[in-house]
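# dropping a prediction and its sequence here:
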Amino acid sequence: MKRVLVLFIAGMITASGQSQWKVAGDKIVTEWAAKVDPQQPLPEYPRPQLVRNTWLNLNGMWQYSVLPASTQTIPTAYAGNILVPYAIESALSGVGKTVGKDSALWYQRSVAMPPTFKNKRVLLHFGAVDWLCDVFVNGKKVGTHQGGYDPFSMDITAALGKSGNQQIAVRVWDPTDDGPQPRGKQVNKPNGIWYTPVTGIWQTVWVEAVPQTYISHLKQTPDIDKSVIRVTARVENAQPGDQVTVAAFKGGEKIAEQTVAPGTEAALAIPGAALWSPKHPFLYDLKVSLVQKNKKTDEVSSYFAMRKISVGTDNNGIQRMLLNNEFVFQYGPLDQGWWPDGLYTAPTDEALKYDIEQTKAMGFNMIRKHVKVEPARWYNYCDRLGMLVWQDMPSGDLGNHWEPRPGVYGRSSDKNRSAESENSYRNEWKAIMAALYNSPCIVVWVPFNEGWGQFKTKDIVQVTQQQDPSRLVNSASGGNFEPVGHIIDLHNYPEPLMPDPALFGSKQVLVLGEFGGLGLPVEGHTWQQKNNWGYQSFKNNDDLLKHYEEFVNRIPAFIKSGLSAAVYTQTTDVEVETNGLMTYDRKVTKMPVEALNKIHSKLYDNTAVVLRK
């Protein structure tokens, strides 16, 4: 994919106090905190699978105020400056304040649009804003969005002035765990496995210039059995006679091309397809062009992979998780995606990539992204580095019964959620799945975890499978099991176990969705000086490594008995949890990377598993 020119011109974006920014609070920080540029934080192009070069990054210093929640009019004065896109509670925001359900957070900044935007439509994009967001341009309300994890856009063309600076204001209200909306591990009173709230903008904000008729979305589905990639382009304001040309490239050489009507599926044959896997994460490039009256008027770049995730039966009648029609044992850490300085937001793009690189170097081939959604660039790195991903839906509206042991089906206790709560979940899950659909790294969707807010399980699983029949669905990770979806997922701490093959092996894939949690607080690298914890704590690295290796050595016997995957808790320490493979600040890896890689290598010898023909 060609390098994208970032249109970030000095003086175009104005806000006072840029030189006054500094990290707030006295908690530990990562080494990347010192690399944050307050005039241009996270400057990278934020949407790797729909790339244009006419864009402007709006990250940087904005003004902010925290006002009573009843305040609906744009403030005329602000309390100070905040560094976007770091949540107001974070150290990197430069503020470090909580908001709560009784207050609303307001943002404001002034922007001069580049000359290249003239006579084009202008879209304002937000990677993610937690939670209820109202957006104003030059005093005019241009839209509202609910949801803390899905990207959204607004066409602001009609609200823009003909010249001069444009005023953008954003109002955010977020009740955290005082509301029923999806919020993951956030709570108003952090403790144990529950962490600091995240309020407001926490992913990149940017504007983009597009033609009057433009390509707004791509849907890409590989079919390795037929050596075809299926691509559908959504076109806004399509005109009669418009056409879309889809072209696939391998190493810069065009290998397939097809022209179709907007919204019509193109099926490109990929001869001798190179299959994507953790050992061989091969990606093809894609260009999609809009043609009007024989003239190309819009073009976007993307990429895709030829890979398949499915279920097959072995010679013992056990259901197995297959990658590209072969059994590949999946082993990875539970990844919370939290940062001591940025909370939900990695300090820099280098930091975002680092966790994946370290996970790969340790010999894992999978990551379970736990009740959080990452920026699009995180999934792009998983695609390029070869990391399988299980994607959780962020949980919310907790409080129903949890049955953690898979004795028999039917012991679940679905919660009776309100219509508001249910709609909030459904709308955001649908939006998250749509936003991440094209990421080849994602192989499993996880709608519920440990019964947290679990409701109408059979219906939610059916909806999930209907929206994306190309991936597997882990209906209820860790409990409240139902005979739906593809997977039975047991959680057990600290030692590894597996679901009983006699009960579930011929019905669903068997996985160990969480185990371990071996803790080791490292002095000088903890969120607080004392009262840190792990599921089982150790005093030195040698004992930790010895115990961890003993646990991993038990897994091959489980694989032979029918286990398809396992997830170890967890990638890093998070706040008072010290059961990470790395410290929260990422400055210490508690067990040698090379030793971990060697320990894990024995998990991928799958010669004992023979698939039924």
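Sure, I can see it.
# going by C-alpha atoms from here, please, whenever you check contacts or count neighbours.
OK.
# which parts of the stretch 501-613 of the chain are strands?
With DSSP state E, counting those that start in this stretch, the ranges of strands along the stretch 501-613 of the chain come out as 509-516, 518-519, 536-537, 563-569.
# ugh, wrong one, the stretch 301-450 of the chain
Ranges of strands in the stretch 301-450 of the chain, per DSSP E, counting those that start in this stretch, are 309-313, 319-323, 326-327, 330-335, 366-369, 388-392, 442-446.
# show the contacting residues for the closest residue to Glu577 other than its chain neighbours.
In this structure, Glu577 finds its nearest non-sequential neighbour in Trp533, 5.3 Å apart by Cα to Cα, 6 or more residues apart in numbering. Trp533 is in contact with 192, 519, 521, 576-579, counting by Cα atoms under 8 Å, 6 or more residues apart in numbering.
# the structure to be compared is supplied as follows:
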Amino acid sequence: MLDIKRILASAPRKPESAQPRTLYTVWGERIVEGETPECAHPHPQFERKSFHSLDGWWECCFVQTKDAAASLHAAVAPSTFDRRIRVPFSPEAPLSDVGRRLEPNELLWYRRHFEAPAELFSQPDARLILHFEAVDYACVCFVNGNRAGSHVGGYLPFSFDITPLLVRGENEITLCVHDPSDAGVQPRGKQKLEHGGIWYTAQSGIWQPVWYEIVPSSRMESLAIDARADSGQLELTVTLRDEYPSCGTAAAGALRVRLLDGDIEVGSAQADAPRPGSPDAREGLAHRRSATLAIDVESPHLWSPEDPHLYKLELTYGRDEVSSYCAFRSISIERDERGVSRLCINHAPVFLRGVLDQGYWPDGLMTAPSDEALSFDIETAQALGFTMMRKHIKVESDRWYYHCDRLGMLVWQDMINGGSPLSAWHTSYKPTFFRCSWGRFPDDTPKGRSALSSESAEYRAEWNDTCKGIVSHLRNHPSIITWVLFNEGWGQFDAREATDLVRALDPTRTIDAVSGWYDQACGDFLSVHNYFRPLEVYDDATCPHRAFVISEFGGLSFHLPRHSVLETSYGYGSLDDIVSFEAAVRDALEQADRLERDGLAGFVYTQLADIEEETNGLLTYDRRVNKLDNGRSAQ
């Protein structure tokens, strides 16, 4: 039976115009007080020693235009930058020290000077690669006034080889950014210009680290890892780049890899590279190719949440050296002894005790204030008894996934929604009141797409590209066990085709095609959200091979004014005191646990931490109070 009282209390409402107060985490306080966070390598699975951070103080300015999207690529850097910004925090985040929103009709310019390293000029085949981990949304980069490249998409890393544009001594980087936020149709997650309730402050510009590295002209560009637990075979696909005689270099020779368990080598392999002049080497041009390496490992030490065992990888290609890691584990849907479909790790059924994690911070918004803060969230979730975190409508810093790998935290990774403005009727009211609508709504017709805000062909194409980019970017992380494609109908379309797309890209993981409602009888789960009905297990008559999960529930709210950015609060049922809140949450979790015997394969409780007006976290927004520990300090 529906809980009408809770529904009415949590109904979508017009956002209030209250100005949020500034709230800092302990890590953000340290930054404000002048402490510089440790700069760890952004990609532990593709790490070179030549890493150099460009985070810190940059200059910036805002420029109004009539059409920011059209002006972006023809823009000329302004002569005056009138303020400074702390990178990698967006201008909307308190830690940026800007405190200003980038409007859809504006361009945001950044400027930074840096000294070109001497080794770039002392080694004839050295190249300098400039990396941006994420810039929201579209940008053009210039070096010493010359165009270095452009990028579109707010959640994935990109890089430019800026070697030809550099001079000895001081060099200038400028970056021009346009972000329409929800005035556009691009994948944007939960950012909204009129934020409130379940929608959060829109942010823009650089929001993940900026850095550079010195690499040889013949080098490794990417690494795809396939560690097969059942066969004990490790297959590595390495993309190589060679720049031939026009720059005075030749192919680097053999590609080699060592696999180590601790300090002990347990396997190695090599592949020979083509020599200059061979049919697949283009004289005078940069040439890319893929090389595959295979290593057999007898009785590999398997990775699991209880024993997150990682192997080290050392790769060399000429002068290029890269360190990485991998893990052997399998993910599958199998029937248990009672014939119930379960998610299995290494063929052993695992009951998923998950928590929703949106990765927002009061001082950094989508940017964690430090690497230590990323670890804190994961370790806290584990201490609270959760074995899985659903990274919700966001691609996190690559180091977050590294910490999940090493700590044994399972991850369900969401894709990024977008599209035209959502229909509250189709995405909220109708599915809430009429459960019968969940399996009766096609998402591959013009009418269905229009109702679910995915009528834009431009949006659908970009969603597909972003989805492919996310899978490619994150697929090496053993902690990720499931890809979540669509959530509550937000920008949903062609879920069956999307499932086939992701299955072809990555057959090693499970897929939650549709989380919430509007199931399309595809993927590996019947995945429902249940905030307003008694918890129960539903039959999956259309696809009995799928596992049943409650992929969101709970959402109970308790507002602590001193640890919130707003006086208002939002959640799915509010409690008046910390004792009542803790009892209600623990009761909800126990109810979900008991459903395992009825066929529940797992659940996701909403949510780990408060976010802005949404005060249904187990931790306060500033991570200072653990609401499940009688309001005691969380640190």
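Here it is on my side, so go on. No experiment lies behind these values; they were computed from the predicted model shown.
# just the buried subset of the contacts of Trp533 of structure 1, written out for ChimeraX, thanks.
To isolate the buried subset of those in ChimeraX, counting by 16 or more other Cα atoms under 10 Å, use the following:
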select :519,521,576,577,578,579
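# to which residue of structure 2 is Asn165 of structure 1 aligned?
Taking TM-score structural alignment, the alignment pairs Asn165 of structure 1 with Glu170 from structure 2.
# who touches that match in this structure?
Contacts of Glu170 of structure 2 by Cα under 8 Å, 6+ apart are 113-116.
# dump the strands of the stretch 501-613 of structure 1 to TSV, plus distance to Ser477 of structure 1.
Formatted as TSV, the strands of the stretch 501-613 of structure 1 follow (distance: least, Cα to Cα, whole Å):
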stretch	distance to Ser477 of structure 1
strand 509-516	6
strand 518-519	20
strand 536-537	22
strand 563-569	11
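# so the equivalent of Leu67 of structure 1 over in structure 2 is in which element?
The equivalent of Leu67 of structure 1 in structure 2 is Val63 (alignment by TM-score structural alignment). Take DSSP states H and E as the rule and Val63 of structure 2 turns out to sit in strand 56-64.
# can you list contacts of that strand?
Residues contacting strand 56-64 of structure 2 (Cα under 8 Å, 6+ apart): 80-88, 102, 105-112.
# residues of that strand that come out buried?
Buried residues in strand 56-64 of structure 2, counted by 16+ other Cα under 10 Å: 56, 58-62.
# what's the local residue count around the aligned residue in structure 2 for Ala34 of structure 1?
Ala34 of structure 1 maps onto Glu29 of structure 2 when the alignment is built from TM-score structural alignment. By other Cα atoms under 10 Å, the residues close to Glu29 of structure 2 number 15.
# what does the one 3 residues further on give?
Residues lying near Val32 of structure 2 (other Cα under 10 Å) number 14.
# what residues are up against it?
With contact set as Cα under 8 Å, 6+ apart, Val32 of structure 2 has these partners: Leu95.
# same check on Ala159 of structure 1?
Counting by Cα under 8 Å, 6+ apart, Ala159 of structure 1 has contacts 137-138, 140, 142.
# scan these and report the most crowded one.
Counting neighbours by other Cα under 10 Å, the top entry in the contacts of Ala159 of structure 1 is Val137, with 23 neighbours.
# pretty sure that residue contacts Leu160?
Yes. Here Val137 of structure 1 lies in contact with Leu160, judged by Cα atoms under 8 Å, at a distance of 7.0 Å.
# intersection of neighbour lists for these two?
Gln166.
# that older thread, go through the contacts of Trp533 of structure 1 and say which is closest to Thr221 of structure 1.
When the contacts of Trp533 of structure 1 are ranked by distance to Thr221 of structure 1 (Cα to Cα), Asn579 comes first, at 37.4 Å.
# tell me if I'm right that Gly312 of structure 1 and Val328 touch.
No. With contact defined as Cα under 8 Å, Gly312 of structure 1 does not count as touching Val328 (11.6 Å).
# the more surrounded of those two?
Val328 (21 against 18).
# now for that one: what does it line up with in structure 2?
Alignment note (TM-score structural alignment): Val328 of structure 1 maps to Val350 of structure 2.
# tell me how far that match lies from Thr380 of structure 2.
According to Cα to Cα, to the nearest Å, Val350 of structure 2 stands 20 Å off from Thr380 of structure 2.
# how close does the spatially most central residue of structure 2 sit to Phe603 of structure 2?
Centroid-nearest residue in structure 2, with Cα atoms, centre = their mean: Val395, separated by 1.3 Å. Distance, Val395 of structure 2 to Phe603 of structure 2, using Cα to Cα: 21 Å.
# in the helix ranked longest in structure 1, what counts as buried?
Ranked by number of residues, the top helix in structure 1 under DSSP state H is helix 541-561. For helix 541-561 of structure 1, burial by neighbour count (16+ other Cα under 10 Å) applies to 544-545, 548, 551-553, 555-556, 558-559, 561.
# that one packs against which elements?
Judged by 3 or more Cα pairs under 8 Å, 6 or more residues apart in numbering; DSSP states H and E, helix 541-561 of structure 1 is in contact with strand 518-519, helix 593-601.
# and the longest one, what other elements does it pack with?
So the one you mean is helix 593-601 of structure 1. helix 349-361, helix 541-561.
# would you list every one of the strands in the stretch 1-150 of structure 2?
Going by DSSP E, counting those that start in this stretch, the stretch 1-150 of structure 2 shows strands at 52-53, 56-64, 83-87, 106-115, 126-132, 135-136, 138-143, 146-152.
# Ser454 of structure 2: which of these is closest?
Ser454 of structure 2 lies closest to strand 146-152 among these, at 19.2 Å (Cα to Cα).
# and that closest one, which stretch of structure 1?
Per TM-score structural alignment, the counterpart of strand 146-152 of structure 2 in structure 1 is residues 140-146.
# report the mean deviation for the matching stretch after fitting onto structure 2.
When structure 2 is overlaid, stretch 140-146 of structure 1 sits 0.8 Å from its aligned residues on average, using mean Cα distance after the TM-score superposition for structure 1.
# how about that stretch: buried residues?
Buried residues in stretch 140-146 of structure 1, counted by 16+ other Cα under 10 Å: 140, 142, 145-146.
# before we move on, the earlier item: tell me which of the contacts of Ala159 of structure 1 is nearest to Asp225 of structure 1?
Within those, the smallest distance to Asp225 of structure 1 is 45.3 Å, found for Val142 (Cα to Cα).
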